[in-house]
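**Student:** Sequence below, structure please.
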Amino acid sequence: MNARYPGADSFDYVIIGSGAAGSVLANRLTEDGTTTVCVLEAGPPDRNPFIHIPAGFIKTLADPGVTWQFKTEPLEMTGGRRISTVQGRTLGGSSSVNGMIYNRGQPADLDNWAQRGNRGWGYADCLPYFRRSERRIGLGDEARRGRDGGIPVTDNDWIHPLSEAFIAGCVGLGIPRNPDYNSGDQAGVGYFQRAILNGRRVSAARGFLHPAMSRRNLNVRTNARASAILFEGRRAIGVRYQAARGAAPRTVLARREVIVSAGTVNTARLLQVSGIGPAELVERLGVPLVHALPGVGSNFRDHYASRFVMRAKPGVTTLNELSRGLRLGREIARWGLKRPSILATSPSHVHVFWKSFEGMDAPDLQCVFTPGSYAEGKVYVLDNYPGVTAGAWQHRPESTGWVRARSADVFEDPEINPNYLSAPMDRQVHLGGMRLLRRMLNTPELAPYLEAETLPGREVQRDDELLDFAKRNGSTTYHLIGTARMGPATDPGAVVDDRLLVHGMQGLRVVDASIMPNMPSANTYATTLMIAEKAADFIRGRMPAADAA
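**Tutor:** Take a look at the predicted model:
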């Protein structure tokens, strides 16, 4: 018992956050049956039925009961708009509300991390941990794909003629069909792999946390928002948390480590309000400075996407029509019978990993296609006419921003500034992506189905016109990374070392997407699962999986 906190519960590890990373860690650290773990989740249990229906993301993303309704600052390159950067706030975190896409990215992403001085983070080092976390159901190289992990990764089983025509058109443009973009060779076009099984979303909570919750050595506390990490000197010893603003604070102690897995925004904010971060910011917040780390909250990156919409010809049936009336009733019945249905699809159906300009060695763009379209200016409201959507974003944006706490009150949203498209190279790649979208939507294979471009419209042609459209209509892809960047102690912007321990601190580790030094050429979910699997071996003192193999 700690004399400063009489009556406080004590565990070996306290994990802040039950998202992708927190769920994996909770499972792995309690496998031995003796190590005690407490997980603090700011949101409620994952009982909302829309969490488990894949198409339910349309409901959950707008529901403050299960999400953090974060918004960016108004930015020049967003036309003064504040962009919604919603994150999950329930068991499973964002894995309970995301698009369920499983995408590892390119091996070069991780080799770049290792080249920055992060030992053991090259692709060959990380591949065993990708394999450990997934249960691939379908085609896959046994040396590269996992078959026994907590997250089932399945192929799209709802195939639409427009998706087939789009893929055929891309092949006609010289983009090869790729049967497994997670094999290490990403380039090409095909259907996304996703974390859906038997018509239901499988979040990190369902895949990792819930199976471990029957263990007596795991304690999960929901509606427990961490308000401060507690220290003795520079050693983290526990966490203070609250159920609601004004509620009496409670304390839980950690005998070995406090592990912050709160997500890119909340991790940065929590470290700052706990006294770890840029000295001038911590002073402005009015909290005692525990350790000056200027990189906390900086290096913030996100993918910024522009989407083109085309109206389909009369008589063509798209998701817009299937989501209404009797047709929707039939889709619900099919879902109930565990048959392919629009209710069991991810938001994006087709992927294209390709190049913004000819002559490049590897793809620098991710493009997506869906046989449906959303009304202009509305959040996930389908058009009242048949339509399709294709979007594009840059794999590795150079633009960086920051996350800064506005006050020591964790019930006040922080300042979020991703500086979208501020780097000149990002604008050039974005233009290349938009022009590629036009080429892919105007192939002979799609011509029998589509009649007109409605967004941005064929009159928008010049570079300045296209960038103006991107400013007025572009949006996040919810891939937030980098605010607690991994790097050696010689890197003045690094926050954690290559074992994810916070520089200059003891008993404090960060395990989530905030540690990524650079953006992977992918959605961030799969990489975050891998990071947590690798961190679990660090914490347990196990040999790296690559060495043990």
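**Student:** all contacts plus neighbour counts: C-alpha atoms, from now on.
**Tutor:** Fine.
**Student:** Show me what the lengthiest strand in the chain is packed against.
**Tutor:** Scanning the chain for the strand with the most residues, using DSSP state E, yields strand 250-260. Applying 3 or more CA pairs under 8 Å, 6 or more residues apart in numbering; DSSP states H and E, we find strand 250-260 packed against strand 9-16, strand 235-242, strand 508-510.
**Student:** so which of the ones you listed comes closest to V381?
**Tutor:** strand 9-16 (34.2 Å; CA to CA).
**Student:** Give me the helices and strands touching that closest one, please.
**Tutor:** Judged by 3+ CA pairs under 8 Å, 6+ apart, strand 9-16 is in contact with helix 20-29, strand 37-40, strand 250-260.
**Student:** which one of those is the most hemmed in?
**Tutor:** Of all these, helix 20-29 carries the top mean neighbour count, a mean of 28, counting by mean count of other CA atoms under 10 Å.
**Student:** and the angle for it with strand 250-260?
**Tutor:** Angle between the axes of helix 20-29 and strand 250-260 is 100 degrees (criterion: axes from the mean of the first three to the mean of the last three CA atoms, to 10 degrees).
**Student:** Can you get me a residue count around D157?
**Tutor:** 15 (other CA atoms under 10 Å).
**Student:** how near is it to A489?
**Tutor:** Computed as CA to CA, to the nearest Å, the D157 to A489 distance reads 47 Å.
**Student:** ok, now G7?
**Tutor:** Taken as CA to CA, the span from G7 to A489 is 37 Å.
**Student:** Please provide the structure for the following sequence as well, for comparison with the first:
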Amino acid sequence: MTVNEKFDYIIVGAGSAGCVLANRLTEDPDVSVLLLETGGSDKSIFIQMPTALSIPMNTKKYAWQFHSEPEPYLNNREMHCPRGKVLGGSSSINGMVYVRGHARDFDEWQEHGAEGWDYQNCLPYFKKAEDWAFGADEYRSKGGPLAVNNGNNMQNPLYKAFIKAGVDAGYMETSDYNGFQQEGFGAMHMTVKNGVRWSAANAYLRPAMSRPNLAIKTGVQVSKVLLEDKQAIGVELYEKNNIARFFVNKEVLLSAGSIGSPHILQLSGIGNNETLSAAGIETQHELPGVGENLQDHLEFYFQYQCKKPLTLNSKLGPLSKLAIGVRWILFKTGLGATNHFESCGFIRSKEGVEWPDLQYHFLPAAIRYDGKSAFEGHGFQLHIGHNKPKSRGWVKVKSSDPFTSPQIQFNYLQHQDDIEAFRACVRLSREIIAQPAMDEYRGQEIQPGKDIVTDEQIDAFVRDAVESAYHPCGSCRMGAEDDDMAVIDSQMRVRGLQGLRVIDSSVFPTIPNGNLNAPTIMVAERAADIIKHQNLPRAEVDVYKDPQWQQRQRSGEAKRSTSC
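**Tutor:** Coordinates of the predicted model:
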């Protein structure tokens, strides 16, 4: 065993949160930081070229290829759950979609005991992180590390047709869903800069790598947090089959994600006594909420044939891919410089829902998100999912061996409200695509298929067709001091221990209405200030909410109604 030098802080995980922390903490030249990552370099064309997004997420070199236990409410399917294993973490393998979430998502966090994490306190940290291509206002910011733009400006006419179809169906158009009004249809935003994926590694870590007070170790597997009398004093890890220990002067910061962070806590003897005992691990600190409250977004692909030959399906052949790649390598422009999700929608599933709970990504192609299969011919699809699920799952350590993956159970569609929301996904999507704006493009319905109309038929389709949107969170949730199932307090400190914080998407009390990279980076920005005993002034801005949300599902009437 090797015993190594001390650092002020050790950060476990160089993902979306860990990269932020490494940058912000080492801004002080007197603070020393060790950043630990199991994966390696992100210097790959398949990571840096936005259009290649399906490759790194399905590559063992760059992603943990986790699978859930058989999901009892999804016909016992074992659901794929890739998580980043590379510098940048999941921000290096994700779809690059930039969605903060609705303001009420963060007010909800505070309502669940995360004191001071309401929207007005979070907004300044979204702004601190951001470099928005179209300028600053009350909600958006220029000059931050994280570049955000809208891709190729919706050059394909299908993107704008989808937005118009949403308006035709009686929904609002929004000029900025990350600003005053999330609800409605509009352009989608992505973390891309000058045609390159702008991961947390590119945005935060790379500018800090030359600092003498930052040490980075890749290719290491953390096996436990070292505790001494309820105080975290360092970490133990494996490096090239050798065990090493590193120690801290101040704190250990776990940023290993919603699967990794609870697993490391449990390997350290921190968690539910029964779970630890079953894995042969001695309990060091009883904390029953570790690994519980796991949440995720599900989605399916609503696919149509397209009557005009203008979709990406014609660009999937080897010669077309070569041409796209060459143009990107030479100029960082063209179809290689976008994730292709350039329009979107956020709507409410029914009247009485206060803020949007359904999300659309529009794609001018009919293909799986993981790139494994495509429709032969021209097609387009909606990625549609319910973003405020009530079903809850867990992460449980299986063995004291840190190389043994934990058990993961999401319990997708366990709650009846989630089932009913997916029925709304099918029926509302069909109505939107049936609007006049889509007449010149809309061909036959490929999936689910026009015969899928009853509740029973829709439920059966959903159980077979839904996939994870790859947004796990909540497994080390933040909560009030008197909440026995809370893992951390509002200062990100593990309850009952000293010198140990968790800072990543696992701390979310509830899942936001949107993709998770933006709120994860916001949480890390704020956590860095908390550690440094700093705080940005609270915002005071208005946010749109339908004044008649209790009586209506949308603000207008559809030009064309459908029967199912």
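**Student:** out of G7 and A489 of structure 1, which sits in the busier spot?
**Tutor:** Shown here are G7 of structure 1 and A489; by other CA under 10 Å, A489 has more neighbours (16 against 11).
**Student:** And the helices in the stretch 1-150 of structure 2, which stretches?
**Tutor:** Taking DSSP state H, counting those that start in this stretch to define them, one finds helices in the stretch 1-150 of structure 2 at 16-25, 45-48, 103-111, 119-129.
**Student:** ok, and which of those helices has the densest surroundings?
**Tutor:** Most buried among the helices of the stretch 1-150 of structure 2, counting by mean count of other CA under 10 Å: helix 16-25, with a mean of 28.
**Student:** So in structure 1, which helix runs the longest?
**Tutor:** helix 424-441 (DSSP state H).
**Student:** Read off where the next helix or strand after that one ends up in structure 2.
**Tutor:** Proceeding N to C from helix 424-441 of structure 1, the next assigned helix or strand is strand 450-455, under DSSP states H and E. Residues 442-447 of structure 2 are matched to strand 450-455 of structure 1 when aligned by TM-score structural alignment.
**Student:** Average offset of that stretch relative to structure 1?
**Tutor:** Compared with structure 1 after the fit, stretch 442-447 of structure 2 shows a mean deviation of 1.2 Å (mean CA distance after the TM-score superposition for structure 1).
**Student:** What is the burial count for the alignment partner in structure 2 of E41 of structure 1?
**Tutor:** In structure 2, the residue matched to E41 of structure 1 (TM-score structural alignment) is E37. For E37 of structure 2, the neighbour count with other CA under 10 Å is 26.
**Student:** was I right about E37 of structure 2 contacting G18?
**Tutor:** No - using CA atoms under 8 Å, E37 of structure 2 is not in contact with G18; the gap is 9.3 Å.
**Student:** what's the overlap in contacts for those two?
**Tutor:** Common contacts of E37 of structure 2 and G18, defined by CA atoms under 8 Å, 6 or more residues apart in numbering, comprise V12.
**Student:** before we move on, back to that, residue range in structure 2 corresponding to the helix or strand following the longest strand of structure 1, please.
**Tutor:** Using DSSP H and E, the helix or strand that follows strand 250-260 of structure 1 towards the C-terminus is helix 264-273. Aligned by TM-score structural alignment, helix 264-273 of structure 1 corresponds to residues 258-267 of structure 2.
**Student:** check the fit of that stretch onto structure 1 and give the mean distance.
**Tutor:** Stretch 258-267 of structure 2 versus its aligned partner: 0.5 Å mean (mean CA distance after the TM-score superposition for structure 1).
**Student:** Where do the strands of the stretch 51-200 of structure 1 begin and end?
**Tutor:** Counting by DSSP state E, counting those that start in this stretch, the stretch 51-200 of structure 1 has strands at residues 67-68, 87-88, 134-136, 151-155, 188-191, 193-194, 196-197, 200-201.
**Student:** And stretch 50-67 of structure 1, end to end?
**Tutor:** 13 Å.
**Student:** Where in structure 2 does it fall?
**Tutor:** With TM-score structural alignment as the criterion, stretch 50-67 of structure 1 aligns to 46-63.
**Student:** how about the strands of the stretch 51-200 of structure 1, which one is nearest D109 of structure 1?
**Tutor:** Short answer: strand 188-191, nearest of the strands of the stretch 51-200 of structure 1 by CA to CA, at 17.5 Å.
**Student:** what does that closest one contact?
**Tutor:** 155-156, 167, 170-171, 175-179, 181, 349-354.
**Student:** so where is that strand in structure 2?
**Tutor:** Counting by TM-score structural alignment, strand 188-191 of structure 1 corresponds to 184-187 in structure 2.
**Student:** mean deviation (superposed) between that stretch and structure 1, please.
**Tutor:** Overall, stretch 184-187 of structure 2 averages 1.1 Å from its counterpart (mean CA distance after the TM-score superposition for structure 1).
**Student:** Now that A392 of structure 1 has come up, it's in contact with R307, right?
**Tutor:** Yes - counting by CA under 8 Å, R307 is a contact partner of A392 of structure 1 at 6.6 Å.
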